[in-house]
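Asks: with the input below, show me the fold.
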Amino acid sequence: MLMPGFGAQRVPMRVRLFIALSLTFALAPLLVPAVEPATTGNVTPVALLGLIASEALVGAILGLMARMFLLSLQFAGAAIGMLIGLSNTPDTMIDEDEPAASLTTLITLTATVLIFLTELHWEMLRAVVDSYGTVPVPHQMAANFGLVKLVDAVTDGFMLALRICSPFIVYSLLVNLLFGILGKLTPQIPVYFISIPFVLAGGGFILYFTSAEFLQIFIVTFSQWLQRL
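Replies: Next up is the predicted model:
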């Protein structure tokens, strides 16, 4: 429902339901020994409902933590488009419902495909299985534990976004400073309109040489986070 790729809004709801059912049947043999002791004996329906809600909350927190990285990359893509002058062309998001710049869509879609190509989706499933050992079924997860994990994921995600955007931030500051000085020196020339092609050309040049690097940084950082999870 929330994990990158599996929970994309453009994936039909029926397909997501079939994926959830198939994963449930596939993981059941591994998880029955951990779940069965909590569901046998004198267990009331209210207690079972509480266990279901607790397990759903654990899974939602895991999915939300993974999604924070993709949202951070989406934020970085929107920032890059704004810094190099490509944010004025909104387009339909492929994995979201809200429109965004074409550059943002391209970056997030490529990152989602790379998650599956590098088989990190199996690491997500491994994290789901390991969560039954970290937070046993009979015990409810502490609220502060979930909040700490979410805050750590948000911190890691936006530090990643800052690392990705840093060349474009430096470029935008320098090029706007230079054209601002030029506008002061020659006030009779509309420097803003003249500078747009040069800003776009320089930003596209930097994007061409850094796109592979920052996508690699994203995959490595996301993989390392999954291993620590």
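
Asks: C-alpha only now, for contacts and for neighbours.
Replies: Will do.

Asks: ok, now which ones touch the nearest residue to V11 once chain neighbours are set aside?
Replies: Sequence neighbours aside, D95 is the residue nearest to V11 in space, at 7.9 Å (criterion: CA to CA, 6 or more residues apart in numbering). Under the criterion of CA atoms under 8 Å, 6 or more residues apart in numbering, the neighbours of D95 are 8-11, 109.

Asks: surely D95 is in a strand?
Replies: No: the assignment for D95 (DSSP: H, G, I helix; E, B strand; the rest coil) gives coil, which keeps it out of a strand.

Asks: A127 versus the residue nearest the centre of the chain, what's the distance?
Replies: For the chain, L70 is the residue whose C-alpha lies nearest the centre (CA atoms, centre = their mean; 1.4 Å). As for L70, its distance to A127 is 17 Å (criterion: CA to CA, to the nearest Å).

Asks: and for G63?
Replies: Here the distance between G63 and A127 works out to 10 Å (CA to CA).

Asks: got it, and I61?
Replies: Applying CA to CA, the value for I61 to A127 is 12 Å.

Asks: I'd like the structure of this one too, to check against the first:
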Amino acid sequence: MDWLNDIPFFLLVFVRITCFFIPVPIFMMRTIPNIYKIGLSFFIALIVSLSIDHSPIPAFTGEYLVLVLKESLVGLGLGFIAFITFSAIQLAGTFIDLQSGFSMGSMYDPQSGTNVNLTGRFKNMLATLFLLSVDGHHLLIQGVLESYNWIGVGALVPSFTDGRISTFLLETFEHSFMIAFLIAAPIVFILFLVDVILGIIGKTTPQINLLVVGFPLKTGVYLIVMFLLLPGFFLILTTLFSQMFESVEDMIRIMGAA
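Replies: Alright, predicted model coming up:
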């Protein structure tokens, strides 16, 4: 039976796609049941394995275990590079909350399974909805499917050992940090000016209780500035998502280069 010979190849495809869905934005959310993620990975892997020409791969050998590990690293690497870029939004919210004083109100996020700040969670929800509205989840799936044109299932990846991937990860971290700073900079700067003004008022008029006046004032300024800068936030998201898709594409080319 020919289809029995295709099972090892199908399992390798299934491993890459399943590992890709573990860290990638949207699909990584814990609110999505794991059985749905596995089912989606199964049917995508089935379509891919039926549409790609391949030579028979011997199963349950030392070489096959190496290929399983390689496929896992490829899937995790592609998903993680998208996650790094998307995390800039959460990082920007952390910068803002540290300056606004909302960092004390961090709460549990069921989507990520960690404690997150209020602004970071709000911006993360907006970014997720925006990514869904522009069919970004389809582009992410298209990215992992495109990887099979560059990284063969039975081929090894030399870039795992020559340092190109680690260098690219560091560059992506740097770009994500800069984008997070650009997102947070206007609000952080304005709140810093509010702190300076409150400090001057505290020196000139010591009878004013800054603990009573300062926090409501900073909260009001924070909400007003957040509302005014909301359209610009979506413009930054457009650039951020473009960079995310380009990073995934560059990661595929680095892994696929001989």
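
Asks: which strand or helix spans F198 of structure 1?
Replies: According to DSSP states H and E, F198 of structure 1 maps onto helix 191-228.

Asks: and if you look at V129 of structure 1?
Replies: Under the assignment given by DSSP H and E, the secondary-structure element containing V129 of structure 1 is helix 120-134.

Asks: could you do N115 of structure 2 as well?
Replies: Counting by DSSP H and E, the secondary-structure element that holds N115 of structure 2 is strand 114-116.

Asks: matching residues in structure 1 for that strand?
Replies: Alignment of strand 114-116 of structure 2 against structure 1: residues 98-100, by TM-score structural alignment.

Asks: determine how far that stretch lies from the middle of the whole chain.
Replies: Relative to the centre of its chain, stretch 98-100 of structure 1 is centred 16 Å away, using CA atoms, centre = their mean, to the nearest Å.

Asks: ditto for stretch 207-214 of structure 1
Replies: Relative to its chain's centre, stretch 207-214 of structure 1 lies at 18 Å (CA atoms, centre = their mean).

Asks: what do we get in structure 1 for I81 of structure 2?
Replies: When the two structures are superposed using TM-score structural alignment, I81 of structure 2 falls opposite M65 in structure 1.

Asks: correction: G105 of structure 2
Replies: The pairwise alignment with structure 1 assigns G105 of structure 2 to T89, based on TM-score structural alignment.

Asks: so the residue in structure 1 sticking out farthest from the centre: helix, strand or coil?
Replies: Computed with CA atoms, centre = their mean, the maximum C-alpha offset from the centroid of structure 1 is found at Q188, amounting to 45.9 Å. With three-state DSSP as the basis, Q188 of structure 1 sits in coil.

Asks: can you give me the helices for the stretch 1-150 of structure 2?
Replies: With DSSP state H, counting those that start in this stretch applied, the stretch 1-150 of structure 2 shows helices at 2-5, 7-21, 34-51, 62-100, 118-133, 136-150, listed in chain order.

Asks: looking at the ones you listed, which is closest to L191 of structure 2?
Replies: Within these, the stretch nearest L191 of structure 2 is helix 62-100; the backing value is 6.6 Å (CA to CA).

Asks: ok, average deviation of the closest one from structure 1?
Replies: Mean deviation of helix 62-100 of structure 2 relative to structure 1 after superposition (mean CA distance after the TM-score superposition for structure 1): 1.2 Å.

Asks: in structure 1, which residue range corresponds to stretch 213-225 of structure 2?
Replies: Across structure 1, the stretch matching stretch 213-225 of structure 2 (TM-score structural alignment) is residues 194-206.

Asks: what about that stretch, how far off from structure 2?
Replies: In the superposition with structure 2, the average deviation recorded for stretch 194-206 of structure 1 is 0.9 Å (mean CA distance after the TM-score superposition for structure 1).

Asks: from M1 of structure 1, how far out is the match of G105 of structure 2?
Replies: Distance check for T89 of structure 1 against M1 of structure 1: by CA to CA, it reads 29 Å.

Asks: between the two, tell me which one has more neighbours.
Replies: M1 (16 against 12; other CA atoms under 10 Å).
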